[in-house]
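Participant: My questions concern the predicted model and sequence given below.
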Amino acid sequence: MTAFTVEDGQFVRDGRPHRVLSGALHYFRSHRAQWPRRLSVLRAMGLNTVETYVPWNLHEPRRGRYRDLDALGSFLDLAAAAGLDAIVRPGPYICAEWENGGLPWWLSGPPRCAHPDFLADVDAWFDVLIPEVAARQVTRGGNVVLVQVENEYGSYGSDRAYLAHLRDGLVRRGIDVPLFTSDGGEALFLTGGMVDGALATVNFGSDAAGQFGELRRHRPRDPLFCMEFWDGWFDHWGDRHVVRAPEDAAAALDEVLAAGASVNLYMAHGGTNFGFWAGANAGGEVHDGAYRPTVTSYDYDAPMDEAGNPTPKYWAFREVIGRYAPLPPPPTTPTSTAPTSTASEAAPPTLPAQTVPLTRSVRLFEVFNNPTIQSPHIPTFEQVGQHQGFLLHRTTVPGPRPPLPLRLRDLRDRAQLYVDGTHQATYSRAADPKPSRPPTSPAG
């Protein structure tokens, strides 16, 4: 059994000083069959830990009805087999550019606060989830070394009773590895998000000295830890793909490690937002005040691309990490990105480009077969008990009457207008043509 503790401002593993070198790889953004290779490629970068969120709404789409509850445990077990420790970030809110930040649509009471109805929903979910995490802690022969309390709460609120409830609930359900919070490296974010009994960590993409300096002012005895080192960024619908030069990201990573800090690459591998699970972001300096949906790809310009293959950024990061920790053998990679022919395993074959002819189609109206709901106004998805997908609204406009403008207020995504079965117009939330850019405030 392994001991993982914090002593004299540093992590200690089995009596020896330990640096956490982690990379984010979300199990819900890649297929199960892909997990083993992607974990092995992550390990070959020189990392010793993998980090993942847990999206509550994916696993409990309706209150008390669960699905894929074994996914997290299977992922953690495979990570252990690959020689990786694990950091688990169970929320209940995760952000992660995921639909509703991981919160289910059916919640009672105002979320992310100490409202008793919301806390009751969280407690019921944690009763199901946390025992799976607790059973896989290093203190019980597993590989989980750190567990997060909420997520970037300092960017949202300042309800200490809420954070204390989550902290105490994790401990009560058996979490005995160190707890932590993560927030942006500014006083406003840190003071709002920290809670006694949990380490404080910071999220940033550059200026390690300044960010760690602010952390030290608030928590001088905590280990230095960049819990989200933003090595790339996510993409919004209608914008250009966001990239960060490998040499720039590698230099910033070197600053983090030179400070003696632990780090979690956000992301090491981004993956894909399958189905309707991509989220959206609104407001603030980061997004120019516009509400923008995230695209299906969560490539993130990460060191491992969406297909799970190393990029030039991977090799640049591996070189930096090798200055501070022993490196395992590199993986076999496509020759276009690999600087060496040394190999430890075969890269998966890439399917050739193909053309798929579409010879059949079905009208949209023919696939709507759910019960009809009568309403004097256009209801929200939540009001009809649906968390994603499509809704068909029908009405008869009595006449005759003079022409009047049609206004769709607070349209969140996309709407198509049909009159007597004929398509007339398509409406969508206006997209700002400016490209996305890496932030100055937290968003992971």
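Facilitator: Nice, thanks for sending it over.
Participant: C-alpha from now on. contacts and neighbour counts both.
Facilitator: OK.
Participant: I'd like to know how far Leu170 sits from Gly73.
Facilitator: 17 Å (C-alpha to C-alpha, to the nearest Å).
Participant: Neighbour count: the two, which is higher?
Facilitator: When neighbours are counted by other C-alpha atoms under 10 Å, Leu170 comes out ahead of the other of Leu170 and Gly73, with 24 against 15.
Participant: SS state for the residue nearest to Leu170 when sequence neighbours are not counted?
Facilitator: Nearest non-adjacent residue to Leu170, counting by C-alpha to C-alpha, 6 or more residues apart in numbering: Ile130, 7.1 Å away. With DSSP: H, G, I helix; E, B strand; the rest coil as the basis, the three-state label of Ile130 is helix.
Participant: same question, Tyr418
Facilitator: strand.
Participant: thought it was touching Thr426?
Facilitator: No - between Tyr418 and Thr426 there is no contact under C-alpha atoms under 8 Å: 9.2 Å.
Participant: just the strands in the stretch 101-250 of the chain please.
Facilitator: Secondary structure of the stretch 101-250 of the chain (DSSP state E, counting those that start in this stretch): strands located at 144-148, 179-184, 199-204, 225-230.
Participant: Now distance to Arg38 too, for these, in TSV please.
Facilitator: Listed next are the strands of the stretch 101-250 of the chain as TSV, based on distance: least, C-alpha to C-alpha, whole Å:
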stretch	distance to Arg38
strand 144-148	18
strand 179-184	25
strand 199-204	24
strand 225-230	19
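Participant: Now do the contacts for the nearest residue to Phe204 once chain neighbours are set aside.
Facilitator: When the adjacent residues along the chain are set aside, Phe204 lies closest to Phe229, with 5.4 Å between them (C-alpha to C-alpha, 6+ apart). Contacts for Phe229 (C-alpha atoms under 8 Å, 6 or more residues apart in numbering) come out as Asn203, Phe204, Gly205, Leu253, Val263, Asn264, Leu265, Tyr266, Met267.
Participant: Tell me the most packed of those residues, by neighbour count.
Facilitator: Met267 leads the contacts of Phe229 on contacts (other C-alpha under 10 Å) with 30 neighbours.
Participant: Put this next to the previous one:
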Amino acid sequence: MKKIIDFQNKDFVENLNHYIENNRNTSPDISEKVKIIINNIMDYGDRALSELTLKYDNYDIIKEGLCVDENDVNAAFKECDKDLISAIDKAAERISDFHEKQIPSNISYTDGSNVQLGYKWTPLDTVGLYIPGGKASYPSSVIMTAIPAKIAEVPEVSMCVPCPKGYLNPSVLVAAKICGVKKIYKIGGAQAIAAMAYGTNTVKKVNKIFGPGNAWVAEAKRQLFGKVGIDMVAGPSEILVISDDKSNPNWIAADLLSQAEHDTEAQSILITDSLDFAKQVETAIDNLIKSLKRKEIAETSWRNNGIIIVLKNLEQSIDIVNKIAPEHLEISVEKPELIAEKINNAGSIFLGRFVPEAIGDYIAGPNHVLPTASTARFSSGISTLDYMRRTSMIKCDPDALSEIAPSAIKIAENEGLEAHALSIKIRMNNFTNDK
């Protein structure tokens, strides 16, 4: 029963705070190692990229090739199960439909001082997508990062995906083709992020990088932010489930394990108002975990980062959830909206007993690239807007300038910026040239 924190225990608050503040970051020496990788790519380009790919992925890009070609894609379609191709098609269609609704409108208007104001939206020139490989392959990540780029009409989209020992999961290539990605590099890790950020002779530099990855990828994105735009620095996956005792304990157990199987550092939390239900879910997890192919990963994750919190009532869960700010929040109760309306900090909210988090991962419509590590307190999942930029537009005629200039001059002079004030005065013929 050590996985259960009960509000009736005298050390409940202390144990809860200890768990919430638990740092799940990987070893600190990763930062220095990633820095070395980035510097190598910056200094030596393709040579370093080749050496690092051979070292970490056991793949020789010089002999075997760096880029995916049309033959690779055609072979992937032949190898991939037809039902899976159909499922990817349907997912891409639903994700497209949702992200099309996010396309913003330009605005233009004239205010009371006759100043013309507005803004326009334009797509980014180039973006790079990072798709995880290694322990698992994720065509869903292709869909979630490539579809918004397509909807935003980004002209150039490239993708990096690890190719360990030369193997590239065909479903990833199928998803890329369906989503319109034409340039695919067989590279991964921090070196792929650095290559996209700086560019090499063979990897084109991009303006912004999207997509999840392991701790090395996340650290590379963190270090390179500013040199290149990034979607976010994503950490291990998270799920928090609020449930009463009317839910099926096996369903809730499966939902918690759906994140635990991602990564040994993934976090799974259940909040309930029933100790009996908590025990039922804990037992269900122990039973279900035995049948998982990724059993060892899920067991380690649940053992180290899983917890069940028992409260007096579910109203008390609101403050806890807003403090944790989980990536995924399920509310498995009769009227989930009553709780959801009070939740401000969550990447994505799943309402009711019949929408497991996995539906959001694959098919619902909203993006599954979401803020982790409590960053939902100040950020959101990616959207079409992240692949665009907004530019302000301002126009004055002489009368409009005369109307608003005095206030601008006053503020500029107060800040000691004479040329700022001068640039306004000179247009109003209030500047005398004494030459």
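Facilitator: Everything's here; your move. Keep in mind the model is a prediction, meaning the values are calculated, not measured.
Participant: Can you give me the TM-score here?
Facilitator: The TM-score (TM-score structural alignment, normalised by the length of structure 2) is 0.25; 174 aligned residues with a C-alpha RMSD of 6.8 Å.
Participant: What distance do you get for the residue nearest to Phe204 of structure 1 to Ser22 of structure 1?
Facilitator: Counting by C-alpha to C-alpha - Phe229 of structure 1 and Ser22 of structure 1 are separated by 10 Å.
Participant: Need the overlap of contacts for these two.
Facilitator: Val263, Asn264, Leu265.
Participant: Show only the entries of the residues you listed found in strands.
Facilitator: Val263, Asn264, Leu265 (DSSP state E).
Participant: so the residue nearest to the second one when sequence neighbours are not counted, which of the three states?
Facilitator: What that stands for is Asn264 of structure 1. Excluding its sequence neighbours, the residue lying closest to Asn264 of structure 1 (C-alpha to C-alpha, 6+ apart) is Ser22, at 4.3 Å. When classified by three-state DSSP, Ser22 of structure 1 comes out as strand.
Participant: Arg414 of structure 1: how many residues sit nearby?
Facilitator: 11.
Participant: For it, which non-adjacent residue is closest in space?
Facilitator: Nearest residue to Arg414 of structure 1, sequence neighbours excluded (C-alpha to C-alpha, 6+ apart): Ser428, at 4.3 Å.
Participant: mind checking how far that neighbour is from Thr422 of structure 1?
Facilitator: Taken as C-alpha to C-alpha, the span from Ser428 of structure 1 to Thr422 of structure 1 is 18 Å.
Participant: neighbour-wise, which of these two wins?
Facilitator: Using other C-alpha under 10 Å, the more surrounded residue of Ser428 of structure 1 and Thr422 is Ser428, with 12 against 8.
Participant: returning to what we had before: can you report how many residues lie near the residue nearest to Asn264 of structure 1?
Facilitator: Count around Ser22 of structure 1 with other C-alpha under 10 Å applied: 29.
Participant: pretty sure it is touching Leu257, no?
Facilitator: No - with contact defined as C-alpha under 8 Å, Ser22 of structure 1 does not reach Leu257; the gap is 12.0 Å.
Participant: residues contacting Val256 of structure 1?
Facilitator: By C-alpha under 8 Å, 6+ apart, the neighbours of Val256 of structure 1 are Ala208, Cys226, Ser262, Val263.
Participant: Could you say whether Gly118 of structure 2 sits in a helix, a strand or coil?
Facilitator: Once three-state DSSP is applied, Gly118 of structure 2 turns out strand.
Participant: other SSEs contacting the helix or strand harbouring Pro17 of structure 1?
Facilitator: Element membership of Pro17 of structure 1, judged by DSSP states H and E, is strand 16-18. Strand 16-18 of structure 1 sits against strand 10-13, with contacts defined as 3 or more C-alpha pairs under 8 Å, 6 or more residues apart in numbering; DSSP states H and E.
Participant: Where do the strands of structure 2 begin and end?
Facilitator: Going by DSSP E, structure 2 shows strands at 4-6, 107-110, 116-123, 126-130, 156-160, 183-185, 208-210, 229-230, 238-243, 267-272, 307-310, 328-332, 348-351, 388-395.
Participant: Tabulate those (TSV), appending mean neighbour count and distance to Asn414 of structure 2.
Facilitator: Shown next, in TSV, are those (neighbours: other C-alpha atoms under 10 Å; distance: least, C-alpha to C-alpha, whole Å):
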stretch	mean neighbour count	distance to Asn414 of structure 2
strand 4-6	20	58
strand 107-110	12	28
strand 116-123	16	25
strand 126-130	25	41
strand 156-160	22	45
strand 183-185	20	53
strand 208-210	25	38
strand 229-230	19	35
strand 238-243	26	49
strand 267-272	25	52
strand 307-310	22	56
strand 328-332	25	48
strand 348-351	22	46
strand 388-395	13	23
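Participant: of all the ones you listed, which lies closest to Glu32 of structure 2?
Facilitator: Nearest to Glu32 of structure 2, of all the strands of structure 2, is strand 229-230, at 20.0 Å by C-alpha to C-alpha.
Participant: any residues touching that closest one, and which ones?
Facilitator: Asn207, Lys208, Ile209, Phe210, Lys221.
Participant: Tell me how far Arg38 of structure 1 lies from Ala252 of structure 1.
Facilitator: Arg38 of structure 1 is 24 Å from Ala252 of structure 1, by C-alpha to C-alpha.
Participant: Kindly report the same for Glu132 of structure 1.
Facilitator: In terms of C-alpha to C-alpha, Glu132 of structure 1 sits 35 Å off from Ala252 of structure 1.
Participant: More neighbours: which of those two?
Facilitator: The neighbour comparison of Glu132 of structure 1 against Ala252 (other C-alpha under 10 Å) goes to Ala252, with 20 against 16.
Participant: Am I right that the more buried one sits in a strand?
Facilitator: No - going by three-state DSSP, the assignment for Ala252 of structure 1 is helix, not a strand.
Participant: Surely it touches Ala209?
Facilitator: No - taking contacts as C-alpha under 8 Å, Ala252 of structure 1 lies outside contact range of Ala209: 10.3 Å.
Participant: ok so, going back, which of the shared contacts of Phe229 and Ser22 of structure 1 sits closest to Glu214 of structure 1?
Facilitator: Nearest member of those to Glu214 of structure 1, counting by C-alpha to C-alpha, is Val263, at 16.5 Å.
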